[in-house]
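Chemist: generate a structure from the sequence data that follows.
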Amino acid sequence: MQNDLLKLVETQRELRKRIGYNESDRHEKLVLAFLVELGELANETRCFKFWSKKPPSEKKKILEEYSDGFHFVLELGIEIEYDFSEPITISDVPNTTIEQHFLKLSQQICSMRYWSKGGNAFFYKHLLDDYIKLGMLLGFSWEEIVQAYYKKNEINHTRQESGY
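Modeler: Take a look at the predicted model:
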């Protein structure tokens, strides 16, 4: 898992460099973008829509949305200069509902607005761990998450070429 994560971070750094946005509002925009992506993911799972009988989207669509958020998890870690060489160990899937996990992640993401470079490594590590756990709660393996990340990263590079 650690080697995969380090490769994912390097791949994200390449995309970051290609995008090239380095304005002073970058951090705040990343936090907001991550919140939006988390909301889009929740919407596709329909986990909170107690008023609706419509089923969740297909697993493929949910994984794609999850992958969008994973890009921002990595991006925010890069932004605060997190040391990704720190070993990560993902504990078991949490004994919470998906809704509770979405709410926990939303709180963690909002707190990131106030984080600065070089700080908050402890909290970022928990955010990264909890986002990976969300993928597990949604039924994805680590291998599926990694593959989906690379697939979406390729799409993101193509979008940069076309002026998306």
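
Chemist: could you use CA atoms for every contact and neighbour count after this?
Modeler: Will do.

Chemist: for residue 142, what are its contacts?
Modeler: Residues in contact with residue 142 (CA atoms under 8 Å, 6 or more residues apart in numbering) are 1, 136.

Chemist: hmm, 10 Å instead?
Modeler: 1, 4, 132-133, 135-136, 148 (CA atoms under 10 Å, 6 or more residues apart in numbering).

Chemist: secondary structure, neighbour count and distance to residue 84 for the residues you listed - can I get that in TSV?
Modeler: Listed next are the contacts of residue 142 as TSV, based on DSSP: H, G, I helix; E, B strand; the rest coil; neighbours: other CA atoms under 10 Å; distance: CA to CA, whole Å:
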residue	secondary structure	neighbour count	distance to residue 84
1	coil	12	12
4	helix	11	11
132	helix	22	15
133	helix	21	17
135	helix	21	19
136	helix	16	21
148	helix	20	20
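
Chemist: list just the nearest of these to residue 44.
Modeler: Nearest to residue 44 among these: residue 135, at 13.4 Å, using CA to CA.

Chemist: one more sequence to fold, the one below, so I can look at both together:
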Amino acid sequence: MNLQKMFEMQKALDERIIKEKGLEGQDLLPNLILALQVELAECANEWRGFKHWSNNQQPCTEVTILCTSCNGTGDENEEANLEMLMEGKEGIGYSPCDDCKGTGKLGTKNPLLEEYVDCLHFILSIGNRLGWNDTDTIDDVVVQHLISEKGFDTAKTFSCLLSIAYGFHFSNVEKRTYISLFTTFFELGNKLGFKWEQIEAAYMDKNAVNHQRQQEGY
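Modeler: Take a look at the predicted model:
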């Protein structure tokens, strides 16, 4: 995994947001910490393994993306037909949607991986914000840590990450705490079944989406 490249990409995105939103000179670290905690909770929600009260405790790893052009019907005339039927008129008939080739679907997505990568965005932002983006050190520690992975189960790993993130609110936090955050986060990814290549590719995709959102006035 090319952590240096991701740190640089995240820095470019954050600098763009700060400039375009007029946030220069503001202390954004508390926002980043809370955002990370929120995304960790959302990731846990997609994992579902802690929900002992539910019959569905399987991770949400595949969701169909419906075509927005035809509202998932596969018919490019869907809206026009509906309007005409509501007016008591005969519809103009079915025509396969060009965008989805009449299937009503555009593919699938992995919500669990998406939420995991959202967490990574804020972890990288925190590292850049504090100047703790020494990728050589982080790479070495992460690899060694994963070789001797802790015995925590997945639920405790989520809780551990939330606790570590909270610690960044205090002024005496040390760099080793950030490295612990990183190593525990990748340990979580390992437990969720993600490969480093998957994580990197998903990060690149979401980073591009985030730039597009800024372009569209998100």
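
Chemist: any chance of the contacts of residue 142 of structure 1 in JSON lines, plus distance to residue 18 of structure 1?
Modeler: Output for those, formatted as JSON lines (distance: CA to CA, whole Å):
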{"residue": "1", "distance to residue 18 of structure 1": "26"}
{"residue": "4", "distance to residue 18 of structure 1": "21"}
{"residue": "132", "distance to residue 18 of structure 1": "26"}
{"residue": "133", "distance to residue 18 of structure 1": "29"}
{"residue": "135", "distance to residue 18 of structure 1": "27"}
{"residue": "136", "distance to residue 18 of structure 1": "30"}
{"residue": "148", "distance to residue 18 of structure 1": "20"}
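
Chemist: residue in structure 2 paired with residue 11 of structure 1?
Modeler: The equivalent of residue 11 of structure 1 in structure 2 is residue 9 (alignment by TM-score structural alignment).

Chemist: which elements pack onto the one helix or strand its match maps to?
Modeler: Using DSSP states H and E, residue 9 of structure 2 falls within helix 3-21. Packing partners of helix 3-21 of structure 2 (3 or more CA pairs under 10 Å, 6 or more residues apart in numbering; DSSP states H and E): helix 111-130, helix 135-147, helix 196-215.

Chemist: now with 7 Å?
Modeler: helix 111-130 (3 or more CA pairs under 7 Å, 6 or more residues apart in numbering; DSSP states H and E).

Chemist: quick one: map residue 122 of structure 2 onto structure 1.
Modeler: So residue 122 of structure 2 corresponds to residue 72, using TM-score structural alignment.

Chemist: and for residue 197 of structure 2?
Modeler: Aligned partner of residue 197 of structure 2 by TM-score structural alignment: residue 143.

Chemist: and that match, how many neighbours does it have?
Modeler: 11 (other CA atoms under 10 Å).

Chemist: check the gap between the residue positioned nearest the centre of structure 1 and residue 23 of structure 1 for me.
Modeler: In structure 1, the centroid-proximal residue (CA atoms, centre = their mean) is residue 70; its distance is 2.5 Å. To residue 23 of structure 1, residue 70 of structure 1 is 22 Å away according to CA to CA, to the nearest Å.

Chemist: what do you get for residue 40 of structure 1?
Modeler: Residue 40 of structure 1 is 25 Å from residue 23 of structure 1, by CA to CA.

Chemist: what about those two, which has more around it?
Modeler: residue 40 (17 against 8).

Chemist: check contacts around that one.
Modeler: residue 65 (CA atoms under 7 Å, 6 or more residues apart in numbering).

Chemist: just give me the match in structure 2 for it.
Modeler: Per TM-score structural alignment, residue 40 of structure 1 is aligned with residue 42.

Chemist: so the match of residue 122 of structure 2 sits against residue 32, correct?
Modeler: No. Between residue 72 of structure 1 and residue 32 there is no contact under CA atoms under 7 Å: 9.9 Å.

Chemist: which of these two has more neighbours?
Modeler: Neighbours per residue (other CA under 10 Å) separate residue 72 of structure 1 from residue 32, with residue 72 holding more: 21 against 17.

Chemist: which residues touch that one?
Modeler: 30, 34.
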